[in-house]
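Novice: fold the following.
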Amino acid sequence: MTKTSPPIPFGSERTDLDKSPLEIPGLLSRPIWRELRTFLAVAKSPSFAQAAELLGTSAPTVSRDVKRLQDQIGSQLVISRFSGVTLTETGRKLAMQIADLDFQLFVYSNELKEEADAVTGRVVVSATSGLAVAIVAPAVSRLSDNYPRLNLDIREQVSLVSFEKNQADLMISLSPTSRADIECMQAGTLHLIPVASSDYLRKYGIPLRNTGSRHAFLQCKYYDSDREIWNGWRELINGGQHAHYCENSLAYFALVKNGAGIGLLGSYVLADPELVPLDLNVHVALPIYLISYANRRQSKAVGAVYDWLIDVFGTNSSFGAGLTFPSGRSEQEESLREMLKTISSPSASQPD
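Specialist: Take a look at the predicted model:
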């Protein structure tokens, strides 16, 4: 005979002891929701006037809302000076929490909108400037053809390593994330190689490993690290003429494009016929990851953009596991040295 266990006094079957928050009478928060939104606009703006422009109201109204919020909380949040406004430490902490809440409300409102239409709404994608301009933006028309009511919001990355700080639905990242609530899928590989413009090579000649001291190298903030993966590039920088330093990836590309020196760029830029890959025994392969909250992938709009991005990188040979050259250059890999010699005169290869 099976002996039955006595019921647990406070088990899950006691639904009368497990109330929903909606069953609790009254509101816990103070009547400051409008003021909180105003304060977030102030935190994201250098002045009350610009915050008012963001909200579509007047600067005096913004000032009154902030004062009312400070009176309710009992703490100073903003310091107003002639030069603009700055946040106190308490204000900064509150602004970060409100920004997170603002993003969650954005996510929830998008999910509600999507119930009316299978694939509609706005999807935020965070990407570096280089990948956004060269890879993501040119492929948006293909996404629009398939989903005309889907709006893509491409944003510059606030952080290259933190998914949360970018406040996006999807993030194209070079750093993997390992968390139970986040999905991280490799979408391809970014191949960084030394590149110079044709004009630079005509003027200064072909750089070789043993003649690097004669050439100008361009350093980017992203590569300025003591990690082992950058050793080869760092040796070239240290052995050559360190010409310029750049933090902005698009400006860095422009420096290389306009002949300011030799840079380390993704192989996808070789679609530009004026840019030439250099055989300097440096090749940095970085996995590209597509990161999202696991529950957001259930949204049809986010899922559609996710699949589109996987296809964008998966069908581009520049982001394959092995290094190849776009625009037919794969056929010229074995004759790379000959190709370089044809665009550089003998006299130019021996600068004074």
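Novice: drop to CA atoms for contacts and neighbour counts, all remaining ones
Specialist: Will do.
Novice: contacts only, for residue 274.
Specialist: Residues near residue 274 by Cα atoms under 8 Å, 6 or more residues apart in numbering: 197, 198, 257.
Novice: contact partners for the second one?
Specialist: Right, residue 198. So residue 198 contacts 259, 274, 275, 276, 343 (Cα under 8 Å, 6+ apart).
Novice: likewise for the first one?
Specialist: Residue 197 makes contact with 256, 257, 258, 259, 262, 274, 275, 276, according to Cα under 8 Å, 6+ apart.
Novice: now the helices for the stretch 1-150 of the chain?
Specialist: Assigned helices in the stretch 1-150 of the chain, in chain order: 33-43, 48-55, 59-73, 89-114, 129-131, 140-146 (criterion: DSSP state H, counting those that start in this stretch).
Novice: so which of the ones you listed is nearest residue 120?
Specialist: Closest approach to residue 120 among the helices of the stretch 1-150 of the chain (Cα to Cα): helix 89-114, 5.8 Å.
Novice: structure for this one too, so we can compare:
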Amino acid sequence: MRPPLEELEAFLLVAETGSFTKAAQRLGLSKSVLSRRVGALERRLGVQLVHRTTHAVTLTELGTGFQERTRKALEDLDDAVDASSRGAAAVRGLVRITAPTNLGVLHVLPAIAELMAQHEGLEIDIELNDRYADIVGGGFDLALRIGELKDSTLVSRRLGTVHRAVVCSPDYLARRGRPSTPSDLEAHECLAYANMGAADQWRFLVDGEWKAVRAGGRLRTNDGAALRAAALAGRGLVGLPAFITQGDVQAGRLVRVLEEFPMPEAGLFALFHSSARLPGRARAVVEHLGAHFQRMGF
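Specialist: As a prediction, this is how the structure comes out:
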């Protein structure tokens, strides 16, 4: 007899998270109900799929093989459902996302709101946090990250490139003058962005080589919006991702300096767990975000 879909989904989430508790939370079920579903699946198949201990859940050899085949089968089912739904222009269901705070506020949320307006059945749960979230343990369908990817177990898709630029207010320039080379920063008040590695060591491409320059100052924080506010108030020069300051630059509230000396760029990625089923609704979100970032010049 073919197992019910609810039993297969319960097993896949337990396999993905390594925990009955986390899988139950993600499905909005009690742990006992989820455990019964996985147990019913094992009895239906006549095999043991998971090893249960007080501290962890691991897959048996048969469970590992069954996980891969089941995941692929349900992905094909999702694709079939999505293909049918597209005839009605429908993207439905819940997608859980984690993203950096400033990127989320300035770009992800507006882009997602646009997609939700097109698809009334789409639900979004988004966590904005500059710390790297545990995608699987946190129950996320996808994560947006900027910079070097350190977790080799994650599958990534590049959505764009984050450019960085040094900006300040016109008032600051009038008072302190415009730096003409990166070395001039040592004589200026610089605002340190802790999320960009060595906050007081800014790197520039000078004559074809990367050069680190000490950019000292009295204010240091990990929040790009706070540094933007400080720059607008004339407190100093700041090297920020361009997506944080581009509106102010276009409006003349901030001015770019040292444009002939590029700063390092960083990749913008969508990440998924390698063993996770990426539902069609999540793929639709990724496609929409990719198009948005491309339009915005990332």
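Novice: thinking again about what came up before, inside helices: which ones of the contacts of residue 274 of the first structure?
Specialist: Judged by DSSP state H, those include 198, 257 as members of helices.
Novice: number of residues surrounding residue 54 of the first structure?
Specialist: Residues lying near residue 54 of the first structure (other Cα atoms under 10 Å) number 15.
Novice: to which residue of the first structure is residue 165 of the second structure aligned?
Specialist: Residue correspondence, TM-score structural alignment: residue 165 of the second structure in this structure matches residue 193 in the first structure.
Novice: also residue 189 of the second structure?
Specialist: Residue 189 of the second structure maps onto residue 216 in the first structure, by TM-score structural alignment.
Novice: for residue 234 of the second structure, same thing?
Specialist: Under TM-score structural alignment, residue 234 of the second structure pairs with residue 259 in the first structure.
Novice: wait, a helix at that match?
Specialist: No: counting by DSSP: H, G, I helix; E, B strand; the rest coil, residue 259 of the first structure is not found in a helix; it is coil.
Novice: okay, and the corresponding residue of the first structure for residue 217 of the second structure sits in which element?
Specialist: Matched to the first structure by TM-score structural alignment, residue 217 of the second structure sits across from residue 242. Using DSSP states H and E, residue 242 of the first structure sits within strand 241-246.
Novice: got the buried residues for that strand?
Specialist: In terms of neighbour count (16 or more other Cα atoms under 10 Å), strand 241-246 of the first structure has its buried residues at 241, 242.
Novice: so which other helices or strands are in contact with it?
Specialist: strand 216-220 (3 or more Cα pairs under 8 Å, 6 or more residues apart in numbering; DSSP states H and E).
Novice: now do the helix or strand following the strand it packs on against strand 241-246, angle only.
Specialist: Using DSSP H and E, the next helix or strand after strand 216-220 of the first structure towards the C-terminus is helix 231-239. Interaxial angle of helix 231-239 of the first structure relative to strand 241-246 (axes from the mean of the first three to the mean of the last three Cα atoms, to 10 degrees): 120 degrees.
Novice: show me the contacts for the match of residue 234 of the second structure.
Specialist: 196, 197, 198, 199, 200.
Novice: residue 223 of the second structure now?
Specialist: So residue 223 of the second structure contacts 193, 194, 195 (Cα under 8 Å, 6+ apart).
Novice: could you dump these to TSV with neighbour count?
Specialist: Output for the contacts of residue 223 of the second structure, formatted as TSV (neighbours: other Cα atoms under 10 Å):
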residue	neighbour count
193	23
194	14
195	14
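Novice: which one of these is nearest residue 161 of the second structure?
Specialist: Residue 161 of the second structure lies nearest to residue 195 out of those, by Cα to Cα, at 16.4 Å.
Novice: number of nearby residues for the nearest residue to the closest one once chain neighbours are set aside?
Specialist: Computed as Cα to Cα, 6 or more residues apart in numbering, the closest residue to residue 195 of the second structure that is not its neighbour in sequence is residue 222, at 5.2 Å. Residue 222 of the second structure has 14 neighbouring residues, counting by other Cα under 10 Å.
Novice: ok, back up a step: dump the contacts of residue 259 of the first structure to a markdown table, plus distance to residue 121 of the first structure.
Specialist: Output for the contacts of residue 259 of the first structure, formatted as a markdown table (distance: Cα to Cα, whole Å):
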| residue | distance to residue 121 of the first structure |
| --- | --- |
| 196 | 42 |
| 197 | 42 |
| 198 | 44 |
| 199 | 46 |
| 200 | 46 |
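Novice: just to revisit the earlier point, ok, the match of residue 189 of the second structure - contacts?
Specialist: Neighbouring residues of residue 216 of the first structure by Cα under 8 Å, 6+ apart: 240, 241, 242, 243, 260, 261, 262.
Novice: redo that, cut-off 6 Å
Specialist: 241, 242, 243, 261 (Cα atoms under 6 Å, 6 or more residues apart in numbering).
Novice: conserved subset of those in the second structure?
Specialist: Of those, the ones still in contact in the second structure (both residues aligned by TM-score structural alignment, their matches' Cα atoms under 6 Å) are 242, 261.
Novice: what is the nearest of the contacts of residue 216 of the first structure to residue 111 of the first structure?
Specialist: residue 261 (48.2 Å).
Novice: quick check: the closest one touching residue 217?
Specialist: Yes: the pair residue 261 of the first structure / residue 217 is scored as a contact, 5.2 Å apart, by Cα atoms under 6 Å.
Novice: residue 293 of the first structure is nearest to which of the helices of the stretch 1-150 of the first structure?
Specialist: helix 89-114 (11.0 Å).
Novice: could you give the angle of the strand holding residue 242 of the first structure to strand 216-220?
Specialist: With the same axes, to 10 degrees defining the directions, strand 241-246 of the first structure sits at 30 degrees from strand 216-220.
Novice: contact partners of strand 241-246 of the first structure?
Specialist: 215, 216, 217, 218, 219, 220, 252.
Novice: tell me how far it is from the chain's mean position?
Specialist: Strand 241-246 of the first structure sits 25 Å away from the centroid of its parent chain (Cα atoms, centre = their mean, to the nearest Å).
Novice: what's the average distance of that strand to the second structure?
Specialist: Here the mean offset of strand 241-246 of the first structure against the second structure after fitting is 1.5 Å, by mean Cα distance after the TM-score superposition for the first structure.
Novice: re the thing from before, so the match of residue 189 of the second structure versus residue 210 of the first structure, what's the distance?
Specialist: Plainly put, residue 216 of the first structure is 14 Å away from residue 210 of the first structure if you go by Cα to Cα, to the nearest Å.
Novice: got it, and residue 239 of the first structure?
Specialist: Counting by Cα to Cα, the gap from residue 239 of the first structure to residue 210 of the first structure is 9 Å.
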